[in-house]
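Trainee: Fold the following, please.
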Amino acid sequence: MAFYLNQVPFEEARENFESELLNVNFFHPREEEIETVLAVGRITCKPVLAKRSNPHFNASAVDGFAVRAKDTFFARETSPILLKVGENCLRVDTGDLIPEGFDAVIMVEDVLYPEPGVISVIKPVTPGTNIRFIGEDFNEEEVLLPAFAKVKPADVGALLAGGVKTLKVLKKLKALFIPTGDEIVPFSETPEPGQIPDTNSSFIKAVLAEYGYETFIHPIVRDDPELLYKTVKDNIEKYDVIIINAGSSAGRDDYAAKVIERLGRVLVHGLATKPGKPTILGIAGNKPVIGLPGFPLSAYLVCEIILKPLAEKYYKNEFHDYGKIKATLTKTLISTTGVDDFVWGKVTRVAGRYCFTPLSRGASVSSTLLKANALLRIPRFSEGYKEGSEVEIALKEPLAEVEQYLTVTGSHDLLLDLIDSFLREKYGIKLSSSHVGSLNGIVAVEKNYAKLAGVHLLDPETGEYNKSYVEKRLKGYVLINLSLREQGLIVARGNPKKISGLADLVKPGVTFVNRQKGSGTRVFLDYLLKKENLNAREISGYDREEYTHLAVAAKVKNGLADCGLGIYAAAKIFDLDFIPLGEERYDLLLREETLEDTQVKKLLEVINSQEFKKEVENLGGYKTTYTGQIVEKG
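Mentor: As a prediction, this is how the structure comes out:
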């Protein structure tokens, strides 16, 4: 049996796995006959021949009159030929059968009508003019589709025209997905503390559908090795692929490897990848049995690097490959040598180049996959890439969609989501926002990693917002106000700890959740603490950081903190109490030349509209007094 610590490079593991499957005839084509009208997306298993010619009769290619070409040879504008309808010519429409004895069609636009029942021909036609002859498109027994072709919508029409009502296609790979774990409950149930909703089953089923798998979901199997053994044993003959989700690691309840070993062979237990390390590749009953890690990013990656290539080898087709491009890395990435490190991120176009911004690398973070549209592979012998490096990334959506993104970074605000909705509805522009704090937002605009940045940095010396911070880094800038907003303490409904101000944060038993360093909210907090002569080190939770106002509010809502600093709108969304501490100015920073950018012009149209301002005011805690106005230039 292979051991978990013997991590294998994924390409080597995949090659050995596929080689073993080849030896047991796994990739041998298995066919079924289906109706042509249901064949879109399926793969032909042999050449598809026409059963009849198309057209299968001589047909008119235009609306007009069927004639004998010889009757028109002497027709001229100065001496037209008169033909009697019903005798020397017959009226036909596009697609009509050419009557016997006629060999050409004159377009209806090319004749005159000197009298009822008579047409005047002013120029001659040759035999075959405007006629589609039998087999002009294709002939009986001609190959319409080769073997291993993916059937497209247009193919269906051609196949039916050729009399192909059914065709033989490769059987879909049938996969059984087995979710495991005592802590797992159906996603339809409300989970109790300690329980995890089974989202992986539906998620991976959808992923595998893109690769041609027909996936069936087994009821959740508890952490019982004998029950898991029986489940796999009872189903091994019914499916082409067995996938055991979770139980592939080295924990006390991880039985998958032992079960596979009892039923067949474990070829690999541990891939030299990050994420995806605790993966099992085995064979039982001449079928692949795969132990898939439980974390979403890990599970998806293994689908990409193992299950997708397996399907491509069976179907002899590639699935959803949007190609690779070069992009500038916006953040330094450190990697552990010895493993292939896969990093999901967002690629956008800024200042004529593509920029790749890495997203959270935690294997359990589902939101990363929501935001990501590209994947970077750091080879196992590399220690990583520095910010500003040119890297090759694999696209996970068409390049045309990448071009639709307008990049905004910096400080988080709920209004960015509102702007995104307006831009999508009105202009088809998609806002790509990342929350890195106001200071990092300024740096991103300076380095042309983003077109705009949300900033709200209070200068404690002058009492002004943003100007002094921006001028230290950037020339030729513009600050456009998005809103004035209320900052304050977010506390539980009813304020059970009786918090009335910042002084209460240093009291015993009061826990706090903070925003990250570099955020405008953090700068505002530190300013207020200094003003009131309060020591930040005496605040329990001062070093606990979140990256958005909603995340702060969620911590309070779920009882993980007694209070946090944030905006009123976030407190309102979670039905929490709010203690105002002050009003601040939240601006959008951009380079002056970016004002001419088409996407930015549309954004400015949105934020200057009365419709947008009305929705902002309805959120609560915002004022639109200066919204859309240039408040600083430098």
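Trainee: For the rest of this, base every contact and every neighbour count on C-alpha atoms.
Mentor: Will do.
Trainee: quick one: the strands in the stretch 301-450 of the chain?
Mentor: 324-329, 333-334, 340-350, 353-358, 374-378, 384-385, 390-395, 405-410, 430-433 (DSSP state E, counting those that start in this stretch).
Trainee: Compile the ones you listed into TSV and extend it with columns for mean neighbour count and distance to residue 158.
Mentor: Formatted as TSV, the strands of the stretch 301-450 of the chain follow (neighbours: other CA atoms under 10 Å; distance: least, CA to CA, whole Å):
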stretch	mean neighbour count	distance to residue 158
strand 324-329	18	33
strand 333-334	14	51
strand 340-350	23	39
strand 353-358	21	41
strand 374-378	21	36
strand 384-385	16	50
strand 390-395	19	32
strand 405-410	25	38
strand 430-433	22	38
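Trainee: closest to residue 311 out of the ones you listed?
Mentor: strand 390-395 (19.1 Å; CA to CA).
Trainee: Residue 551 belongs to a helix?
Mentor: Yes - read with DSSP: H, G, I helix; E, B strand; the rest coil, residue 551 is one of the residues of a helix.
Trainee: what about it, distance to residue 524?
Mentor: Per CA to CA, to the nearest Å, residue 551 is found 18 Å from residue 524.
Trainee: the more surrounded of those two?
Mentor: More crowded of residue 551 and residue 524, by other CA atoms under 10 Å: residue 524, with 20 against 17.
Trainee: Could you check how many residues crowd around residue 517?
Mentor: 18.
Trainee: And what about it, helix, strand or coil?
Mentor: Secondary structure of residue 517, per three-state DSSP, is coil.
Trainee: let's see this one next to it:
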Amino acid sequence: MNNEESLTAVDVAELLKITKNTVYEMVKRGELPGYKVGKKLRIDKKDVENYINSQKVAKGSNNQIKILIDEPVIEENLSNIKKAENSNDIIISGQDVILDVLAEKIREKANDIRVLRSNTGSYSGLYDLYNDKISISSVHLWDGDTNEYNTAFVRKLVPGISCLIINLAYRNVGFYVPKGNPNKITNWKDLIKQDISMINREKGSGIRILLDEKLRVNNINREQIKGYNIEKQSHSAVARSIARGEGNVGIGNEKAANQVDGIDFIKIQEERYDLVIKESDLKYPIYQLIIRTIQSEEFKREIESLGGYDLKDIGKILDKT
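Mentor: Predicted coordinates for the structure are as follows:
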């Protein structure tokens, strides 16, 4: 690509490791120059590069790394900071647009708080929570031994620390296949068919762990799956790869599948998408505000407007570890 090339919102989201909706918000706020070609948003690559260069971290006089932006936080920068240099910083880890909406609501209600976003998968998010690199982690990790979501992983990855597991939503996950499902893919054992090649998610993502756990409990050898080591960084990227004919099957949530032409979605199961907060942090008013926000009717209505979520338990504390 050359510097004059224009990028779509999806292209920019993948470069910055943020969600597509965050890209739209950045253009709306004037942080990134954008323009329309027909009905589609376009952003020049050189403007994205200028943005990245302007957001790089610098060392202060005391040799402590200081982050220079409020939002979004680029993933590489997060590895250089602890939970927050400033007690007024909140870092929320996860990739779903629900978290972008939550961050916006908290900023509106507490304008003295910086709400930052880390675009990492569930496994890495819990690891960072345990190591005080972030404040809150989202999680959707299926455990093959219990046939349940999240609790077992929170106990293993955040050991010895009492955490609240608060529901955000339920989402359908399943196979992404070419339109009409020409290879008749309906179950996990179909992945080892000789004429099947898959597009996988990265290690640490909820979908990758779901796949690996399902392979384990069904005694399927991953080495028999063509394309197992081909990884994409988002549901949308997997869906687009299948639509382009780069593979016969991928796995992701239904919401992303509905945004891509040329593929069908074959439901596997319903996943639980939760937020994990350390119980000891509830002494800080900001965490109480976050929970109240999630439990509010206003927040529920806004998430309902996005479509694709079952909100029957939104805001409920489903478990405590």
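Trainee: Out of the strands of the stretch 301-450 of structure 1, which gets nearest to residue 520 of structure 1?
Mentor: strand 405-410 (9.3 Å).
Trainee: okay, the angle between the closest one and strand 340-350?
Mentor: 100 degrees (axes from the mean of the first three to the mean of the last three CA atoms, to 10 degrees).
Trainee: of the strands of the stretch 301-450 of structure 1, which approaches residue 202 of structure 1 most closely?
Mentor: Short answer: strand 340-350, nearest of those by CA to CA, at 20.9 Å.
Trainee: quick revisit: could I get the strands of the stretch 301-450 of structure 1 as CSV with distance to residue 514 of structure 1?
Mentor: Listed next are these as CSV, based on distance: least, CA to CA, whole Å:
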stretch, distance to residue 514 of structure 1
strand 324-329, 28
strand 333-334, 25
strand 340-350, 25
strand 353-358, 23
strand 374-378, 31
strand 384-385, 30
strand 390-395, 34
strand 405-410, 17
strand 430-433, 21
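Trainee: Which one, of these, ends up nearest to residue 564 of structure 1?
Mentor: Once these are compared by CA to CA, strand 405-410 is nearest, at 19.8 Å.
Trainee: quick one, that closest one and strand 353-358 angle?
Mentor: 50 degrees.
Trainee: Not counting its own residues, what contacts strand 405-410 of structure 1?
Mentor: 348-350, 429-442, 444, 450-455, 599-600 (CA atoms under 8 Å, 6 or more residues apart in numbering).
Trainee: Also stretch 489-501 of structure 1?
Mentor: 505, 510, 553, 556-557, 562-568, 571, 575-581.
Trainee: Just the buried ones from those residues?
Mentor: Neighbour counting with 16 or more other CA atoms under 10 Å marks 505, 510, 553, 556-557, 562-568, 571, 576-581 as buried within the contacts of stretch 489-501 of structure 1.
Trainee: Looking at those, which are in strands?
Mentor: 563-567, 577-581 (DSSP state E).
Trainee: Name the nearest residue to the counterpart of residue 151 of structure 2 in structure 1, ignoring sequence neighbours.
Mentor: Aligned by TM-score structural alignment, residue 151 of structure 2 pairs with residue 467 of structure 1. Nearest in space to residue 467 of structure 1, with sequence neighbours left out and distances taken as CA to CA, 6 or more residues apart in numbering, is residue 632 at 7.1 Å.
Trainee: how close does the one you found get to residue 465 of structure 1?
Mentor: Distance of residue 632 of structure 1 to residue 465 of structure 1, computed by CA to CA: 10 Å.
Trainee: okay, those two: which has more neighbours?
Mentor: More crowded of residue 632 of structure 1 and residue 465, by other CA under 10 Å: residue 465, with 20 against 15.
Trainee: residues touching the residue nearest to that one when sequence neighbours are not counted, list them.
Mentor: Nearest non-adjacent residue to residue 465 of structure 1, counting by CA to CA, 6+ apart: residue 458, 4.6 Å away. Contacts here follow CA under 8 Å, 6+ apart; on that basis residue 458 of structure 1 touches 464-466, 520, 523-524.
Trainee: Just the ones of these in strands?
Mentor: Among those, no member lies in strands (by DSSP E).
Trainee: Which of those residues are still contacts in structure 2?
Mentor: Using both residues aligned by TM-score structural alignment, their matches' CA atoms under 8 Å, structure 2 keeps these contacts from these: 464-466, 520, 523-524.
Trainee: Is residue 541 of structure 1 located within a helix, as I assumed?
Mentor: No - Residue 541 of structure 1: not assigned to a helix; according to three-state DSSP it is coil.
Trainee: This completes my enquiry, with thanks.
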